[in-house]
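In: Model the following, please.
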Amino acid sequence: MSDVENMSFEDAIKELEKVVGQLERGDVALDESIALYERGAALKARCEAKLKEAEEKVAKITLGEGGSPVGTASLDG
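Out: Next comes the predicted model:
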């Protein structure tokens, strides 16, 4: 599942949707369902990590006069 660690958010969400679809159909063997579930959990974690990254970047943006972005600030203060 190391490939998941290098996926973009868009690729991970697309793959997660595919996994969920397969699990919802219910036409896979138990062993395959378990493997799909584990992959889905890894994909979900990747999506959450990428979203958190994006939120932190947005939170760092500082605005200057007139509301224009002028740079970033530390999340700590």
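
In: Only C-alpha atoms from now on, for both contacts and neighbour counts.
Out: Will do.

In: before we move on, which element is the spatially most central residue of the chain in?
Out: By C-alpha atoms, centre = their mean, the mean C-alpha position of the chain lies nearest to residue 47, the distance being 1.0 Å. Per DSSP states H and E, residue 47 falls inside helix 30-60.

In: If you count contacts, what does the helix or strand following that helix end up packed against?
Out: Later in the chain than helix 30-60, the nearest helix or strand by DSSP H and E is strand 61-63. Here strand 61-63 touches strand 69-72, going by 3 or more C-alpha pairs under 8 Å, 6 or more residues apart in numbering; DSSP states H and E.

In: List the contacts of the strand it packs on.
Out: Outside strand 69-72, the residues within contact range by C-alpha atoms under 8 Å, 6 or more residues apart in numbering are 60-64.

In: Let's compare: structure for the following, please.
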Amino acid sequence: MPDNRENLTYEEASQRLETIVQRLEQEELSLEEALNLFEEAIRLANYCRQKLSAAEQRLSLLLEKENGALVLEPLSLPEEQEG
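Out: The predicted structure follows:
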């Protein structure tokens, strides 16, 4: 994949990553082609992780307190609440 990840949406990068995984699992590939796909998959996974991290930082819950004041609090994701 050309290094134009900054033009990809999270969904596009995730779909490309899924396609690569399917190819690696289902196709007989040369060692070189498999390594190239694996490298691309690692780059895409890192890109997706960065996008998710940035989105998580932007998310906030707006909670109304008893006195009517509005307060921004960081969003707690379900997996964070379980642990």
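
In: Got a TM-score for the pair?
Out: After superposition, the two chains reach a TM-score of 0.74 (TM-score structural alignment, normalised by the length of the first structure), with 68 aligned residues with a C-alpha RMSD of 2.1 Å.

In: ok, back up a step: identify the residue of the second structure aligned to the residue nearest to the centre of the first structure.
Out: Taking TM-score structural alignment for the superposition, residue 47 of the first structure sits opposite residue 48 in the second structure.

In: Hmm, that match is touching residue 14, no?
Out: Yes - contact status for residue 48 of the second structure versus residue 14: in contact at 6.8 Å, counting by C-alpha atoms under 8 Å.

In: how near is residue 5 of the second structure to residue 24 of the second structure?
Out: 21 Å (C-alpha to C-alpha, to the nearest Å).

In: Show me what whichever strand or helix holds residue 25 of the second structure is packed up against.
Out: Residue 25 of the second structure is part of helix 10-26 when elements are defined by DSSP H and E. Using 3+ C-alpha pairs under 8 Å, 6+ apart as the contact definition, the elements that helix 10-26 of the second structure packs against are helix 31-58.

In: Can you give me every residue that contacts the residue nearest to the centre of the first structure?
Out: Going by C-alpha under 8 Å, 6+ apart, residue 47 of the first structure touches 9, 12-13.

In: now it: how far from residue 15 of the first structure?
Out: Using C-alpha to C-alpha, one obtains 11 Å as the distance from residue 47 of the first structure to residue 15 of the first structure.

In: Residue 40 of the first structure now?
Out: Using C-alpha to C-alpha, one gets 8 Å for the distance from residue 40 of the first structure to residue 15 of the first structure.

In: okay, these two: which has more neighbours?
Out: With other C-alpha atoms under 10 Å as the criterion, residue 40 of the first structure and residue 15 differ in neighbour count, and residue 40 comes out ahead with 22 against 18.

In: these two touch, right, that one and residue 18?
Out: No - taking C-alpha under 8 Å as the contact criterion, residue 40 of the first structure and residue 18 are not neighbours in contact, 9.2 Å apart.
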